Every structure is written in C-alpha cells, then in structure tokens.
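> Next comes the sequence, and after it the predicted model I'd like to discuss.
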Amino acid sequence: MKNVTRRTVLSLSAAGAAAAFLSACGGPSTSGGGSSAAPTAASLEGVKPASEIQFWSNHPGQSSEIEKSIIAAFEKANPGIKVKLITAGKNYEEVYQKFNTAYASGNAGDVVVASDATWFKYFLNKQIIPLDDLFASQKFDVEDFRTALLEDYNYKGKHYGVPYSRSTPVFYYNKDHFKAAGLPDRAPKTWQELAEWAPKLKAASTKAQQVFTVPDAESYNAWTLQNVIWGYGGGFSKDGDFALTKSPETKEAVSFLQKAIHGDKWAAIGSGEPADLFTSGATSTVVASTGSLKGILSAATFNVGVGFLPGGPKETDKIVPTGGAGVAINAKASPERQLAAAMFIKFLTNAENAAAFSKATGYLPTRTSADMKDAIQATPQLKIAIDQLEKTRPQDDARVFLPGGDLELAKALQGMLTADSDPQPNLDALSTKLEGIYNKELKPRLG
C-alpha cells in the first residue's frame, strides 16, 4: 500500500478488514456511482465585479480591527466595491454551521473562513469553488504562499482555499513561575521533562492551581493533543489505517496524560479557554495557538515565555500540527460576486497584509515575501512560531477529512482523560467509530 497523503482521501479496500486506504494519487475517486461533480468557478469573461460582497469571519485571534483596516484599504483601492464584514460565529465550527444553514437559501457570505477541519466539509457539500482559474485571471502570486500552507487546500490538483489565519500550537509558560521553581528559562524539550519539572512548580509559591492545562473538547483538544500522541509514536490514523487509534503507542500517550491528571496531579482539564486560564495565573503552562500570541501577551501580567512544542519518548522532530484557517468562495455566488470576492481575497492575503495580520494577531505569515522584521521586533516571540514551521507535519486524516471526525475525537479524548481507568476499551471503540463514519458517511459521497 502506497502512502496516502493528507490530500489523498480515504478509499477503502473492499477486502480490507481494517480501514486501509487504497492509493488514490491526488485525492479520492469521485467517479462511478458517486456524487455529482463539484462546483466550478463561474466564467468571468466580460464580467464586472459586484458593488458589494460579504466576508463571513469569526475574527480569529481577535482580529476584527485588523480585518476592518484591511477592508478599508481594499475599498480605497477599489472604490466601486464594498465589503461587509459579518461576525458569523465565535469559532470556526460556528461559522461552518451558520454558512451551511444559510447556503440553502442563498444567503451565505461570498467569502468565508474555512478552517483545517471545516474546508473539506464545505467541499463535500459542494459549497465552495476551486480557485485556480481565479488565481490565473487575477494574477495571484501563488508561488509566494508558503507551500505547505497552500497545499493544505489542494484536492485532486485544485485548490479550494487560500491560507489566511494559519497557525500551529506553541508552548506558553509563565517565566515568573519557572524562576520561582528554579527551572531554566525555556520550554521543556519533552513532555517527560515537564513531568520531571512539575513537582518543583507545584512546590513553588506561585498560587497556580496546576502546572499544565489540558484542553477540553470545546478547545480543539484533538488538534493540540496530536502533539503528545505523535511524540509517543501514536496517532488517530496513519496511511489511512484507523487501527493506529487503538495502538499501544496511542494508549501510552493517553495513559501519560491520565497519570498527569489523576496520579501525579500536576495537570487538569481546563474549564473554559486554556489561554485565559494561563493569563490569569491559574496554570503555569499551556499549549495554545500562535494566533493567541498577541492576546496572551496583552492579557498577562507576568513575563510570558514561548517555546517549541515538547516531543515525546519516540519522536521529537515532526510533532507539530498545522492549523488555523483559510478563506474560500461561495459556490452559489454570482459571477459578479465571485469576481469581487477573488479581488478581495487577493488583497486580503497579499504579502503586505499577511505581514500586518501576523503582526496584529500572532498568526503565521502565509507569504514567504512578507516582511516580518517590524513584527518580530515588536513581538520577538513570533519568531518562535515561524521557526517551528520546520517541525510541522500534516494532521491525521481522521480529524481533517471524516465528517464529524474532529468532534468524535474531541469527545472521546475528554471522556478518557476525565476517567482514571484503562483507556483501551474506549480507544477500541473510537477506532471502530471512525471506520464506521468513513464507511457510512464519507465513502458513499466519494463514489
């Protein structure tokens, strides 16, 4: 069986007792008995851009002000086009739900934020268009995008999104707490090292309630905890095999977290936004998005340290998941609105605005030519996030491509970490659940 990439989705072997994917270079087959062809971009020959479009966003990383600023600059450069910024939800999933509901009636936005875990759902629902023809007609400098970030939206050789608010998780630590505990001023190199440091942090007079906050199901735990699981050599899927979810390596990672919570008691599942618990001083360390960087630095009343994600006993290199969101175009938008949307996306994601957005939020600069000198000078911690791109790896297919896969993973992880019991039965059930989702919900839609 050939390796199946992040963009090579899910075609089960008819004889496979396990959920082994067949190779389908460039993406899954949609021929023969499958759903009808995906939408295509409208012909824009002779088309004039619409006078107004809507941009549906959740303002990732508290970005509403910089979004408004970029929109104002776009409208100044294009006086015949107005962009109405719509708050479509507090997170990526809420944006997806609102867009999905409004799409049927034709009232969804023209440009929509599409996250790592929602863009493929938009695609499956035939709600977004491939952008490559628009890249050509609008002369997008696509080669200037960071390749790994742009290719996250590549399906069967076509791109269905453009990188926008892209991120990785990073490790945040309270420098004052570390100093009080006599620890070095750096992030731990491995999770085992943090476990070794934990007694000193607990003994220090920091008033923190715990050393580390484990994200709950509503805080994208399936995203960030991939780091811990990968460090142990486990995962949610590998080369299309869901059996990795119930592997000894995955169990070992979950058991490590259980011991930290219930045995050694230096970690706890967060109730609420982990970054808020960290900035309040309730926890000494946290893993959160680079998109939270500016908000954390602004809210904290102590010295904040930022470092690479810790590794594990088996893997310390490629253990960082990419995440965040891109922007996509509504398939039901008229040709005039698609053209205006393409013009806006080109402006929104150009090198100058990519740098401005990164400086304002802490999200990664999506353009290689983005001038980050001023941003890094203003926020030196941002360089850590950029440098950590060398340690990234594609997310497990089970989270990104399975309809509802992220939710199932999140609920299962929270359930296992809340309980102080053998996680194996739950991991077995989760693996079976993921395979069932593929067979019942995804495979029929792919043909």
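Nice, I can see it.
> For the rest of this, base every contact and every neighbour count on C-alpha atoms.
Fine.
> ok now do Leu409, which residues does it touch?
222, 399, 430 (Cα atoms under 8 Å, 6 or more residues apart in numbering).
> Surely Lys126 is within a strand?
No. Applying DSSP: H, G, I helix; E, B strand; the rest coil, one finds Lys126 to be coil, outside a strand.
> how much space between it and Pro49?
The spacing between Lys126 and Pro49, counted by Cα to Cα, to the nearest Å, is 23 Å.
> swap in Pro321?
Distance, Pro321 to Pro49, by Cα to Cα: 37 Å.
> Also Gln210?
For Gln210, the distance to Pro49 - Cα to Cα - is 54 Å.
> residue ranges for the strands of the stretch 51-200 of the chain, please.
Using DSSP state E, counting those that start in this stretch, the strands of the stretch 51-200 of the chain run over 52-57, 82-87, 111-115, 154-155, 158-159, 162-167, 169-174.
> To Ala354, which of those lies closest?
Closest to Ala354 of these is strand 162-167 (Cα to Cα; 7.7 Å).
> circling back to that earlier point, more neighbours: which of Pro321 and Pro49?
Between Pro321 and Pro49, counting by other Cα atoms under 10 Å, Pro321 is the more crowded of the two (23 against 20).
> Tell me who's in contact with that one.
Contacts for Pro321 (Cα under 8 Å, 6+ apart) come out as 168-169, 223-224, 226-227, 392-395.
> for comparison:
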Amino acid sequence: MKNFISKVVTTMLIATMGVSLAGCSSSEPTTTSGADVSAEAASQETIKLEFWYSWTDQIQENNINLSNMFNETIGKEKGIEIVPVYQGSYDETHQKLQASYIAGQAPALSVMEIASTKLFAENGIIKSLDDYIDRDDLDVDDFYTGLTENCIVDGEYYGLPYLRSTPILYLNKTLLEQAGLDPVGPATWDEMAQYCEVIYNELGIVGLTNYSYDWVFEAFFFQEGTSVLNADETATNINTAEGKKIFSYFQDLIQNGYAKMYAGVDSSKVAVDVMNQNTAMWFSSTGDLTKYITLADESGFDITASYIPAGVTYGVPTGGCNIVMTTGLTPAEEEAAWEFMKWLTDTEQTVYASIYTGYVTTRQSAVETDEIQALFEELPEAKIALDQLEQYGHGRPMHSRYAEVKKEFVNAMDAVWVNNADVDTTLAETEAKVNAILAN
C-alpha cells in the first residue's frame, strides 16, 4: 500500500508541476481573476502569506508538499509564496488564530475544524467567499453536499472543503480471523456486542477500544435517529431514551470486560493498544487510514474498515477541516489567498491529498479520476468511507458555543464510561449544563 501511494503521488507531482509550469510560459493569462496578483508579480514583489495547519505525520507532509507545489507553479507565476506553519491540534490552532487576530497578526489562511466555522464567521475573523465564488464561477456543486453544510453560515460560504472525513470502524483483520469472526465486521450494535464478547472469550483481549470522543459521540446519536442537539440548537438530546440507551450500551460492554474506554485526554492510548494488538476494533477518522495502514504494516498484522455499525439506522457526522481566509487583508493579499484556496481545493490537489492522507475525496470530479479509481481498487476501505459519507453523512452542530458544549459531552462520557458513574444522574446534570450554555 505504501508503495502504491508513493508511486501515485510521485506521478501526480510530476504531472502537476509539468502542466502548471507549461502554463507559466504561455503568453495568455491563465485567469482573469488574479489581475492584482499578476501586477505584483510583474513588479517583482512577492506576496508572502502564512497558511496555518493542524496535525503532524502524513497530514503535515501533505500540507507542506502542497504548499511547495503551489509555490513552484502558480505561486511562481503570480508572485505568491505560501508559508505553511504548524499550530498543533484544531483547538490549539483556533485559540492561536483568535489571539493573533486580536493582536493584528493573523495569518491570511488557516485550516478550521468545521464545527467552528460559524463562530469565527460571526466574530468577523474569517471572510465570506461568495463574491470570489460568483466572480470565478467556482463549481461548489462539485463538492459532495454533506461536506458543504459546515462551510455555509447564513447562506454564505466562509470556507471550502479541504481535508474532510467521517468516523469509521477500524478492524484488526488478523485478530478477527483468529477469533473465528467474519473480518467484514459487525453491521449493527447487536453484532458489535457479539463480536466483543467472542473476542474477549477467544483471545482474552477487549473487542473494542475507544476514548471519550465528541465527534464519534455525535455518530451514535445519528444512528439512533436523533442528534446531540435539537434542530434549532437550543437544547441537547443527551438526556433522552436514545441518550440513555447509548450510554448504557457501552457501559455494559465495559463492565463485562468486552470493551475499554479511555478518558478524552488519553486519546493517544488507543493507538498504543492498536499497535500492541490489545484490541480488535476501534473508531477513528478516515483521515487516519494511511496512519493505521502504516502502523499495521510495521506491527505485522492486517487491518480493514467498515461503516460504523447501525443502531436503528446508519449515520455519521462529517468532520475534518475547511480552508478559510481571514479578514483584514489588503486587496492584493485577498487575491493571492483566493488563488491558493482555489488551487488547493481543485480536482488534482483533492486527488493528491486524498491519496496521501486517507481523507475522503471531497470533489465528485476527483472520484472520477483514474488515480482515485485505482486507489479504491487497491484500498477498498477508502471507498467505504466515501460511500458512508454519500449515504449517511450529516453536518456537525454549528452553535457558536459548541466548543463548550463538546467539553460537557466529553465530561459525561468520562464519568460514565471511565469512572462508572450513574447514567441517569450524569445525563440529567449534563443536560442542565449544556442547555444553560446554549441559552447564553
């Protein structure tokens, strides 16, 4: 698999560089929208823009590679230099972005976890893209519908889908086969409980490992035909029959020794259990696909993936990040930032990022390419993630205080699943706290 990724990425890099550089030598302008940027290039003044991103490993490499590819092609032609700067997790990136904006030192471009788009838009930190989209006739309909929901605030685009994902169920195929189970994995919650029990009895390890993860928590509610917040985001549904069913289901698995849950702050322990083959199943992002394939190869076992098992239905939130532009830029800086945003989210770069990282392919035109079709043939798990998105993907809550709400959800999961607190009491207390946050 690693050889396949390396081969395809290298081929695409050469092709992209060749096509773009050929365009640089043309006497015809490549677009009419970058006039201000071209003027800067003509005067030999390079516009340098910081691009803030989150996460390390393949995701970091992808961000650096794409920035360099742009700088050597479109950037060289138009006098733009993108400087990628790592800022930590999504939460850390958001905190630094807020602080830098207040200090008047914000980057021109940043990734943004999708649930935070509304907060930053309402506070005037990020810019509406509608004028640029309309002017350049950008085909936003080419993005999968489930991915654009969290780009739009009050009917306007404030971001473009970039590294996007859904949670999926990862499975250690080797362990499942040793336990005599179908490596395709469980299709329902009942089957998942059965898998966990068999794995525990046959192999002496837990069947499922997870941590208090608000994003996956949202999936559980979608699978019960509801959501963590009501439709107008004025109240939580956590203290309902569906919420109690979710908490009790996993608490029972944990108490029987069939599953293990870590606290939200201990998320890294899941990967350790995976590496040491102390668990057979775990939830994680499609964006971790390449990481877990590499880990499995190095540790000597095979993995696969499937939809998150269904409750009364299937359902998952979309996730990952959009790319956004900050406000307060000069007209020339805005044009330069827009050039990079368009290029970064266009079909070729979408293909590159999807293959390199494992994130879902965000554009329908990208899915139709030979490279992505070859990826699906080589790595069926990548198509599983896309199929799940197309059929069962939902946007995340966009309330401006959802970051605070998520912390209460994590606290509730920690209390019940890690510390064995009473379900009814915990959910009633969490409901009161969350509704108070939403009311303010």
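Right, received. Where do you want to start? Keep in mind it's a predicted model, so treat the numbers as computed, not measured.
> ok, back up a step: take the strands of the stretch 51-200 of structure 1 and lay them out in CSV including distance to Gly233 of structure 1 and mean neighbour count.
Below are the strands of the stretch 51-200 of structure 1 laid out as CSV (distance: least, Cα to Cα, whole Å; neighbours: other Cα atoms under 10 Å):
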stretch, distance to Gly233 of structure 1, mean neighbour count
strand 52-57, 36, 22
strand 82-87, 39, 17
strand 111-115, 26, 28
strand 154-155, 27, 19
strand 158-159, 31, 17
strand 162-167, 23, 28
strand 169-174, 19, 25
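> Adding distance to Ile386 of structure 1, write those strands out as TSV.
Shown next, in TSV, are the strands of the stretch 51-200 of structure 1 (distance: least, Cα to Cα, whole Å):
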stretch	distance to Ile386 of structure 1
strand 52-57	24
strand 82-87	28
strand 111-115	19
strand 154-155	22
strand 158-159	24
strand 162-167	9
strand 169-174	10
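> between these, which gets nearest to Asp241 of structure 1?
Among these, strand 154-155 comes nearest to Asp241 of structure 1, with 20.0 Å by Cα to Cα.
> count of neighbours near the closest residue to Val214 of structure 1 other than its chain neighbours?
Once flanking residues are discounted, Val214 of structure 1 sits nearest to Ile269: 4.5 Å by Cα to Cα, 6 or more residues apart in numbering. The local packing of Ile269 of structure 1 (other Cα under 10 Å) involves 19 other residues.
> quick revisit: out of the strands of the stretch 51-200 of structure 1, nearest to Leu364 of structure 1?
So among those, strand 162-167 is nearest, using Cα to Cα, at 5.5 Å.
> residue range for that closest one in structure 2?
Using TM-score structural alignment, strand 162-167 of structure 1 corresponds to residues 160-165 of structure 2.
> And stretch 332-350 of structure 1, by the same measure?
Mapped onto structure 2 using TM-score structural alignment, stretch 332-350 of structure 1 covers residues 328-346.
> and that stretch, which residues are buried?
For stretch 328-346 of structure 2, burial by neighbour count (16 or more other Cα atoms under 10 Å) applies to 328, 332-346.
> Among the residues you listed, which lie within helices?
332-344 (DSSP state H).
> want to throw those residues into JSON lines with distance to Thr240 of structure 2?
Formatted as JSON lines, these follow (distance: Cα to Cα, whole Å):
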{"residue": "Ala332", "distance to Thr240 of structure 2": "52"}
{"residue": "Glu333", "distance to Thr240 of structure 2": "49"}
{"residue": "Glu334", "distance to Thr240 of structure 2": "47"}
{"residue": "Glu335", "distance to Thr240 of structure 2": "49"}
{"residue": "Ala336", "distance to Thr240 of structure 2": "49"}
{"residue": "Ala337", "distance to Thr240 of structure 2": "45"}
{"residue": "Trp338", "distance to Thr240 of structure 2": "45"}
{"residue": "Glu339", "distance to Thr240 of structure 2": "47"}
{"residue": "Phe340", "distance to Thr240 of structure 2": "45"}
{"residue": "Met341", "distance to Thr240 of structure 2": "42"}
{"residue": "Lys342", "distance to Thr240 of structure 2": "43"}
{"residue": "Trp343", "distance to Thr240 of structure 2": "45"}
{"residue": "Leu344", "distance to Thr240 of structure 2": "42"}
